[in-house]
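1. Predicted model follows, preceded by the sequence.
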Amino acid sequence: MPPLLALPFPAIDPVAVAIGPITIKWYALAYIVGLLGGWYYARRLVAADRYWGVVRRPSLNDIDDLIVWVALGVVLGGRIGYVLFYNLPLYLADPIEILAIRNGGMSFHGGFLGAVLAMVLFARSRKLQALTLLDLAAVVVPIGLFFGRIANFVNGELWGRIAPDFPYAIVFPTGGPLPRHPSQLYEAATEGALLFVVMLVAVRANGFRRPGLMGGIFVLGYALARTFCEFFREPDRQLGYLFGTETWSTGGITMGMVLCVPMALVGLTVIVLALRGTTRPRMAAEDVAVRPAKVDAA
């Protein structure tokens, strides 16, 4: 019998679509929706002249090609990051398991680095400014984060810490008999919905006109949101708490928090440089000086 203050876990089939032997799980569908939603929104942003000023932006064809590069960067980086950061001894003992992505095991921080590398290489191949691509990605990534965390909840994975007195705690089928924080929903709300709103406000404030600003806001915002949610999320079993215990007062430092520290520092640094104009391309500044004034027709 579940504890008095616990909510029942909704019995949702982790398989979203099944056609004969072919099955598509909610987690895979979340990746697809996130990538396609990000692609569609990125095209809308690129087509809006009012957001860019003199900053050179990618073309619609560039966005169509970029989605393939980013998808590969996310999947490969996410898997490699999980292997290196979260369970290296296991995979060293059985390297073939590195390829068994169907068994789970993806790291956001690894996927983030993989996507950044993919965008940098793509920018070089198209002679675009990498910071502009990163800014564009920063606005659309929260879409994928939102759907990904919802899929984590549907799968009953990455549940939160034990919370016997929390009125909205949930007893997860794989989390034992005690009620836990639905930390996946906290992450969906903060890393996904809230960060999406923050990025939307930055877009409306002409953030694209300062290369790197949007990317810096996202990186810093994600680091803060993820660190906050880590206080409610159960750490990976094979790692546990790196420092302290699970109580709020004594810390309970997790690998997720540690990986967010350099993200926050990088994000803050890029924001400062962007606001100072350091990241602004020289060509854009020259274009402003020589661009003829607009003359209204009589």
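-> Sure, I can see it. Quick caveat: nothing in here was measured; it's all calculated off a predicted structure. Numbering: from 1, shown residues only.
2. CA only for contacts and neighbour counts going forward, please
-> Noted.
3. contacting residues around His109?
-> With contacts defined as CA atoms under 8 Å, 6 or more residues apart in numbering, His109 is in contact with Gly78, Gly81, Leu259.
4. Same question for Ala18.
-> Contacts here follow CA under 8 Å, 6+ apart; on that basis Ala18 touches Ile24.
5. SS state for it?
-> Classification of Ala18 by DSSP: H, G, I helix; E, B strand; the rest coil places it in strand.
6. separation between it and Ala100?
-> Note on Ala18: its distance to Ala100, by CA to CA, to the nearest Å, is 21 Å.
7. How far away from the center of its chain is the host helix or strand of Ala225?
-> Per DSSP states H and E, Ala225 falls inside helix 213-230. Counting by CA atoms, centre = their mean, to the nearest Å, helix 213-230 is centred 9 Å from the centre of its parent chain.
8. again with stretch 139-150
-> With CA atoms, centre = their mean, you get 6 Å for stretch 139-150.
9. picking up where we left off before, derive a ChimeraX selection command for the buried subset of the contacts of His109.
-> Of the contacts of His109, the buried ones can be selected in ChimeraX as follows, counting by 16 or more other CA atoms under 10 Å:
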select :78,81,259
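10. Specify which member of the contacts of His109 is nearest to Leu194.
-> Nearest to Leu194 among these is Leu259, at 20.8 Å by CA to CA.
11. Return the residues in contact with that closest one.
-> Taking CA under 8 Å, 6+ apart as the criterion, Leu259 is in contact with His109.
12. can you give me the strands for this protein?
-> 6-8, 15-19, 22-25, 169-171 (DSSP state E).
13. Put this next to the previous one:
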Amino acid sequence: MPFLTLAFPVFDPIAVALGPIVIRWYALAYIGGIVIGWFYARALLKNQRLWGGPSPIPLIAWDDFILWVTLGIILGGRTGYVLFYNLDFFIQHPAEILQLWKGGMSFHGGFMGCVIAVLAFCWTRNLSVLSLGDVTCAVGPIGLLLGRLANFINGELWGRPADETVPWRMVFPNGGPLPRHPSQLYEAALEGVLLFTVLALMIRFGALKRPGLILGSFIGLYGAARIVGEFFREPDPQLGFLWGGLTMGMLLSVPMVIVGAALALWAWRRAALTAPAPARQTLS
């Protein structure tokens, strides 16, 4: 083992095994992200101070929305991976599209699935698209953090080769003999911890009173965080580097930065929500 190289901690990819029932860490990350996010969103919706009055999204509506957004994440994430990252393979092996247990999910596809779920749910319930989008994006970094940690546990999506100046570089079991950046942990810190902290501070200072501000900020900041992370992450082998050394993750994230910044600026310039004035009482 070269000097200043950490040994990759070997994890069992199976978190729970009860007879024929097997739950992997990656599946547990999805489940944990949805459950923790559900509780966090309920806390936000119940806090009238954050909204300047009653939340425009009733708690019962949020509870119903969980199933919609879960389907959006799974169907969108898988569709995005098939289309953006491995289309030639799945054209030749279409039956494997449904074999989710073999891995292969795309954040950008999952995000588009969430967008469709929000639009469809709000249309059926006559709710604010921007406010539901704000709540959904406020909890998004929780799932991203757990997902990236699951990537690390699985020893997948490892980083590019690193030199001796990186004392935490690792040799991944399936990444060849070269020590590499643990880019999954970088992305967990950027897309999970940092993004959650920034959005939480924005919410504390009234961002939910401006519908679309959290949504736009999440889109733009995630795009920027993903681009930074891609500089340390090894590109998918079936794609490699694209134009000018860019990766697919970078190309898909650039529009997010632009759209997110524009949406956040537009939301910031709109008038903030205010609590409804109390009804006047008259003497009889």
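-> All right, it came through fine. Note that the structure is a prediction, hence the values are computed from the model and not measured.
14. For the contacts of His109 of the first structure, give me JSON lines that also has distance to Val203 of the first structure.
-> Converted to JSON lines, those look like this (distance: CA to CA, whole Å):
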{"residue": "Gly78", "distance to Val203 of the first structure": "27"}
{"residue": "Gly81", "distance to Val203 of the first structure": "30"}
{"residue": "Leu259", "distance to Val203 of the first structure": "27"}
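15. just the strands of the first structure: most buried one?
-> Among these, strand 169-171 has the highest mean neighbour count (mean count of other CA atoms under 10 Å), at a mean of 25.
16. one step back: and the helix holding Ala225 of the first structure, which residues are buried?
-> Neighbour-count burial for helix 213-230 of the first structure flags 213-227, 229-230 (criterion: 16+ other CA under 10 Å).
17. Who are the contact partners of the residue nearest to the spatial centre of the second structure?
-> Compute the mean C-alpha point of the second structure, and by CA atoms, centre = their mean the closest residue is Leu144, 4.2 Å away. The neighbours of Leu144 of the second structure, taking CA under 8 Å, 6+ apart as the test, are Gly33, Ala188, Glu191, Gly192.
18. Check the gap between it and Ala61 of the second structure for me.
-> 24 Å.
19. Over to Leu145 of the second structure?
-> Distance of Leu145 of the second structure to Ala61 of the second structure, given as CA to CA: 26 Å.
20. State the distance from the nearest residue to Leu127 of the second structure once chain neighbours are set aside to Thr247 of the second structure.
-> Leaving aside its chain neighbours, Leu127 of the second structure sits nearest to Ile57 (6.9 Å; criterion: CA to CA, 6 or more residues apart in numbering). Distance, Ile57 of the second structure to Thr247 of the second structure, using CA to CA: 38 Å.
21. and Leu265 of the first structure, what pairs with it in the second structure?
-> Counting by TM-score structural alignment, Leu265 of the first structure lines up with Ile258 in the second structure.
22. Revised request: answer the last question for Ala11 of the first structure.
-> So Ala11 of the first structure corresponds to Val10, using TM-score structural alignment.
23. Now that match. Nearest residue, chain neighbours left out?
-> Counting by CA to CA, 6+ apart, the nearest residue to Val10 of the second structure once its immediate chain neighbours are dropped is Ile153, at 7.6 Å.
24. And for Asp287 of the first structure?
-> Closest residue in space to Asp287 of the first structure, ignoring its immediate chain neighbours: Val54 at 7.0 Å, by CA to CA, 6+ apart.
25. Contact partners for the one you found?
-> Counting by CA under 8 Å, 6+ apart, Val54 of the first structure has contacts Arg209, Ala284, Asp287, Val288.
26. now, among these, which is nearest to Ile24 of the first structure?
-> Nearest member of those to Ile24 of the first structure, counting by CA to CA, is Arg209, at 40.1 Å.
27. dump the residue contacts of the residue nearest to that closest one when sequence neighbours are not counted.
-> Closest residue in space to Arg209 of the first structure, ignoring its immediate chain neighbours: Trp52 at 5.5 Å, by CA to CA, 6+ apart. Trp52 of the first structure sits next to Asn206, Phe208, Arg209 when contact means CA under 8 Å, 6+ apart.
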